[in-house]
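# Everything below, folded, please.
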Amino acid sequence: MNQTFHKINEDITSYIKNLEEKYQHDSSQITEMAIQFISGRLEYVKEKFESIPDISAEDEIFYFKNIKCHLLALLQYYYMVQKIEIKKPAIPLRKIKKYYLKALYRIKSKISDNHFFYNYYKTNSNKLDQQFFRRLKNDFFLPNADMIIDIDKRYTTPSVSIFAKVEALEMTRHYLKKKIKSFTRSSTIIQEKKSKLKWTASKADLIESIYALHSSGVFNNGKADLKEIAEYFQEVFDLDLGQYNRVFFDIRARKNNKTKFLDSLKDSLVKRIKDTDSEIFP
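Model prediction:
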C-alpha cells in the first residue's frame, strides 16, 4: 500500500512539473489537464483497493487517510485554483494583489471553520484514525447545504471528504501566498522602472506590436504566453487594452497592409539609417 502511494505521488508530481514547464503561465491549461490526470489516478487506486479481498485495518486506514484523501484534496485544490484564476482581474497589478489577498482571507476563514480537523491533519495525529478512516457497517447520509448526500460505505468513510477539503485549503493557502509574494516583487520592479513615457500611438498599434513580439518568441525563450506579455505592457504603460484578441481579429480582417504599424516602424528605421549614412558618407 505504501509503495502504491509513493508511486502515484511520483507520477502526479512528475506530470504536474512537466505541465508547468510546458504551459508556464497558462493556468487554465495546467488545472484542466491536472484534474483529468488526477481523476484517472483516483479511479486506478479505487479499483486496486476494491480488488483486495481481505484488507487489514492498518491498510484500510492508510488508504483512506493517505491515498484517497490526498487525491481528492489535489482535485479540490486544482478546482479552487481554476476558479480563482478565472475570476482574476487582468490589470493593474495592485488590483490583482488585492484580489489574491481577499481570496487568501476567505481560505483562512474556511480553515478556521475546520480548525479541529485542520490541527489533526497538520500534526499528523493518529489518535482518532479508527473513527475517521475505517468504513462503517452501514451507509450513512451527509448533510450538504440544501441536500442530503448518500455515502456508500464500501468506498469511503465519514471523514474522508472533510480531511480532503482541509488539505486542499492548505495547498490553496500556500498557492495564494506564493502568488501574492510574486506579484509584490513584480510590482516593485515595475514601479522602479516606470518613467514618464506614455504610449501615444493607438491601442491597435500596441496590440499589433504585442502579437508580433509574441509570435517572434522574444520573451523567455519563446515560452511567455500572450496574456502575460499583454498584461506587462498594460501595466508599464498604464493602459487597458480591453479585448485585444478582438482587435487582433480586426487586424487580420484588414484588406490591405495587415501589418500597417510594423511596416511604418520599418520604414521609419530604414529612413533614419539612410539619413545617418548620408551624414557620415555625403
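# C-alpha only now, for contacts and for neighbours.
Fine.
# So which residues of the stretch 1-150 of the chain form strands?
Taking DSSP state E, counting those that start in this stretch, the strands of the stretch 1-150 of the chain run over residues 140-144, 147-151.
# With mean neighbour count and distance to D59 as extra columns, can I get these in JSON lines?
Below are the strands of the stretch 1-150 of the chain laid out as JSON lines (neighbours: other Cα atoms under 10 Å; distance: least, Cα to Cα, whole Å):
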{"stretch": "strand 140-144", "mean neighbour count": "11", "distance to D59": "22"}
{"stretch": "strand 147-151", "mean neighbour count": "11", "distance to D59": "21"}
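# got the ones you listed as TSV, with distance to S28 columns?
Formatted as TSV, these follow (distance: least, Cα to Cα, whole Å):
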stretch	distance to S28
strand 140-144	28
strand 147-151	30
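# Can you show me the helices along this protein?
Remark: helices assigned in the chain by DSSP state H are 2-23, 27-50, 57-62, 69-86, 93-113, 115-122, 129-132, 160-193, 203-216, 226-237, 244-252, 260-280.
# Just say which of the ones you listed is most tucked in.
Mean neighbours per residue, mean count of other Cα atoms under 10 Å, is largest over the helices of the chain for helix 69-86, with a mean of 20.
# and the angle for that helix with helix 2-23?
Between helix 69-86 and helix 2-23, the angle comes out at 20 degrees (axes from the mean of the first three to the mean of the last three Cα atoms, to 10 degrees).
# dump the residue contacts of the nearest residue to C69 once chain neighbours are set aside.
Using Cα to Cα, 6 or more residues apart in numbering and skipping the chain neighbours, the partner closest in space to C69 is A164 (4.8 Å). For A164, the contacting residues are 69-73, 76, by Cα atoms under 8 Å, 6 or more residues apart in numbering.
# Next, the second sequence, to be compared with the first:
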Amino acid sequence: MKYSINTIVSEIRRKEDKLSLETEHLLEEAYQMIQYLKDLLHSNRELVINEGFANSMDEIDFFRNIKPYILGKLIYYNKVFRIETICPVRRGKMYHKFFLGQLQDLKQEFKEHICGSYFYRYYRSGRSDRDEEYFIRGKINYRDGLNSYVFEIDDQFSTYYDSKAARIVANELLYTYLVSKISPDDTPASLFHDADSIKDIFWTDSKNALIELIYALHAAGVISHGKIGIRKITLVFQILFRVQLGDIHHAFHRMKERSGAKTSFLDSLKFSLEQYMEKGV
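This is a model prediction of the structure:
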C-alpha cells in the first residue's frame, strides 16, 4: 500500500480545524486530538503489519515522514494537555512565570537530548544517504550506543529513529505553543529577521477585531495555501503587533453568539475600502 504524507497532514489538519471551532478550550481540544491520533497511529500500524510496503522507498517514506508526524503530534498534544491541566490562573505573574519555566525546560531538553546528536544534524539537513539504516525496520545498529528503550520498541512498527524524528516534530510544535503563551514583549525577536523594522507597528483596534480578521484569513486559506493552523497564524499576528490575544477560541465562540452582524469588523473593512475606492485615491 502506498502511504501519502500529504494525505495524513491534510487529514490531521482538518480534524484540528474542526475541533478548534467546536471546542471552547485548548484543554478539551488537546484531549480529543490525543484520542484521534492514538486511533490514527493504531490504524496505520494495522495497515503496515497486514499490507506492508511495495518497496523500500515506501517504507523509508513512512518511517521518516508519516509516522513521525503522527507520533510527533501525539506527543505534542499529550504535553499540551498535561501543561494545561496544571497551569495557574489565567494571566498574572504566576501564569507568566509558569510558562517561562516550561519554555526553559523545553530548551534544556532540546539541548541535552536533541540538538547535539548526529541524527538531529542528519535529519534537519535533509540528507538521505543513511535512510536505509535509519528508516528500514530491523536494521538497528547496536554498536552506536543506543538508548535502552530500543529494547522496548515494537520492531514491526518502529525503526528506533522514527521516534527520534517524532521528538523533533513535537519539540518544534511545543516551542511555538509555549511562545504564544508568553507576553509578546518577551517573544524572541529571532522569530522575525528584522525586529527593529517592525517595532513601530502595532494594532489599534480591539482584540476581537484582530481575532475576527485572523479567523477570516484562516478560513479563506490565503496564508501558506491554508496549510498552517490557526495558532501559528495567531502567533505571527501577536508578535507582529505585540498584542496578547489570550484564548482566541473562546473569543471566537462569543462572536458566533452575537446578535445582528457576526462579522462587524470585516463588514467595516469592506465599507472602508468602498469609500476609499470612491475617493479615487
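# Show me which of the contacts of A164 of structure 1 is closest to K46 of structure 1.
Comparing the contacts of A164 of structure 1 against K46 of structure 1 with Cα to Cα picks out L71 as the nearest, at 10.8 Å.
# Tell me the spacing between the nearest residue to that closest one once chain neighbours are set aside and K83 of structure 1.
Spatially, and ignoring its direct neighbours in sequence, L71 of structure 1 is nearest to L42 (6.3 Å; Cα to Cα, 6+ apart). Distance, L42 of structure 1 to K83 of structure 1, using Cα to Cα, to the nearest Å: 21 Å.
# Give me the aligned partner of L106 of structure 2 over in structure 1.
The criterion is TM-score structural alignment: under it, L106 of structure 2 has I107 as its aligned partner in structure 1.
# That match reaches M171, doesn't it?
No: counting by Cα atoms under 8 Å, I107 of structure 1 does not reach M171; the two are 10.0 Å apart.
# distance of F163 of structure 1 from N9 of structure 1?
Applying Cα to Cα, the value for F163 of structure 1 to N9 of structure 1 is 18 Å.
# do you know how far P88 of structure 2 is from L173 of structure 2?
For P88 of structure 2, the distance to L173 of structure 2 - Cα to Cα - is 21 Å.
# what does D39 of structure 2 give?
On the measure of Cα to Cα, D39 of structure 2 and L173 of structure 2 end up 20 Å apart.
# now do D185 of structure 2
D185 of structure 2 sits 20 Å away from L173 of structure 2, going by Cα to Cα.
# ok, the residue lying closest to I8 of structure 2 once chain neighbours are set aside - how many residues close by?
In this structure, I8 of structure 2 finds its nearest non-sequential neighbour in I66, 7.1 Å apart by Cα to Cα, 6+ apart. Using other Cα atoms under 10 Å, I66 of structure 2 has 24 other residues around it.
# returning to what we had before: for the match of L106 of structure 2, what are its contacts?
If you count contacts by Cα under 8 Å, 6+ apart, then I107 of structure 1 has 169, 172-173 around it.
# Let's have the helices of structure 1 in CSV, adding distance to R154 of structure 1.
As requested, the helices of structure 1 are arranged in CSV below (distance: least, Cα to Cα, whole Å):
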stretch, distance to R154 of structure 1
helix 2-23, 20
helix 27-50, 9
helix 57-62, 11
helix 69-86, 15
helix 93-113, 28
helix 115-122, 23
helix 129-132, 15
helix 160-193, 13
helix 203-216, 52
helix 226-237, 46
helix 244-252, 50
helix 260-280, 65
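# List the contacts of V45 of structure 1.
Counted by Cα under 8 Å, 6+ apart, V45 of structure 1 has contacts K68.
# separation between it and N114 of structure 1?
Distance of V45 of structure 1 to N114 of structure 1, computed by Cα to Cα: 27 Å.
# So which bit of structure 1 is stretch 268-277 of structure 2 matched to?
The counterpart of stretch 268-277 of structure 2 in structure 1, using TM-score structural alignment, is absent.
# For the strand or helix carrying K232 of structure 2, what is the distance to the chain centroid?
Using DSSP states H and E, the element containing K232 of structure 2 is helix 230-241. A distance of 13 Å separates the centroid of the chain from that of helix 230-241 of structure 2, by Cα atoms, centre = their mean, to the nearest Å.
# next one: stretch 233-242 of structure 2
Distance of stretch 233-242 of structure 2 from its chain centroid, counting by Cα atoms, centre = their mean, is 15 Å.
# which bit of structure 1 covers it?
Using TM-score structural alignment, stretch 233-242 of structure 2 finds no match anywhere in structure 1.
# Same question for stretch 121-134 of structure 2.
Counting by TM-score structural alignment, stretch 121-134 of structure 2 corresponds to 119-132 in structure 1.
# Run through the residues that contact N208 of structure 2.
Contacts for N208 of structure 2 were tallied using Cα under 8 Å, 6+ apart; they are A251.
# Y134 of structure 2 too?
140, 159-162.
# what do you get for K65 of structure 1?
133, 160 are the contacts of K65 of structure 1 under Cα under 8 Å, 6+ apart.
# what do we get in structure 2 for it?
Counting by TM-score structural alignment, the partner of K65 of structure 1 is R64.
# In space, what's closest to the spatially most central residue of structure 2 - neighbours in sequence excluded?
Closest to where the C-alpha atoms of structure 2 average out (Cα atoms, centre = their mean) is L173, at 4.2 Å. Excluding the flanking residues, the one nearest L173 of structure 2 by Cα to Cα, 6+ apart is Y76, at 6.6 Å.
# Please give me every residue in contact with the one you found.
Here Y76 of structure 2 is in contact with 170-171, 173-174 (Cα under 8 Å, 6+ apart).
# What does it correspond to in structure 1?
That one, Y76 of structure 2, aligns with Y77 by TM-score structural alignment.
# Would you check how far apart that match and K108 of structure 1 are?
14 Å.
# just R173 of structure 1 next, same as before
From R173 of structure 1 to K108 of structure 1 the distance is 7 Å (Cα to Cα).
# Understood, closing this out.
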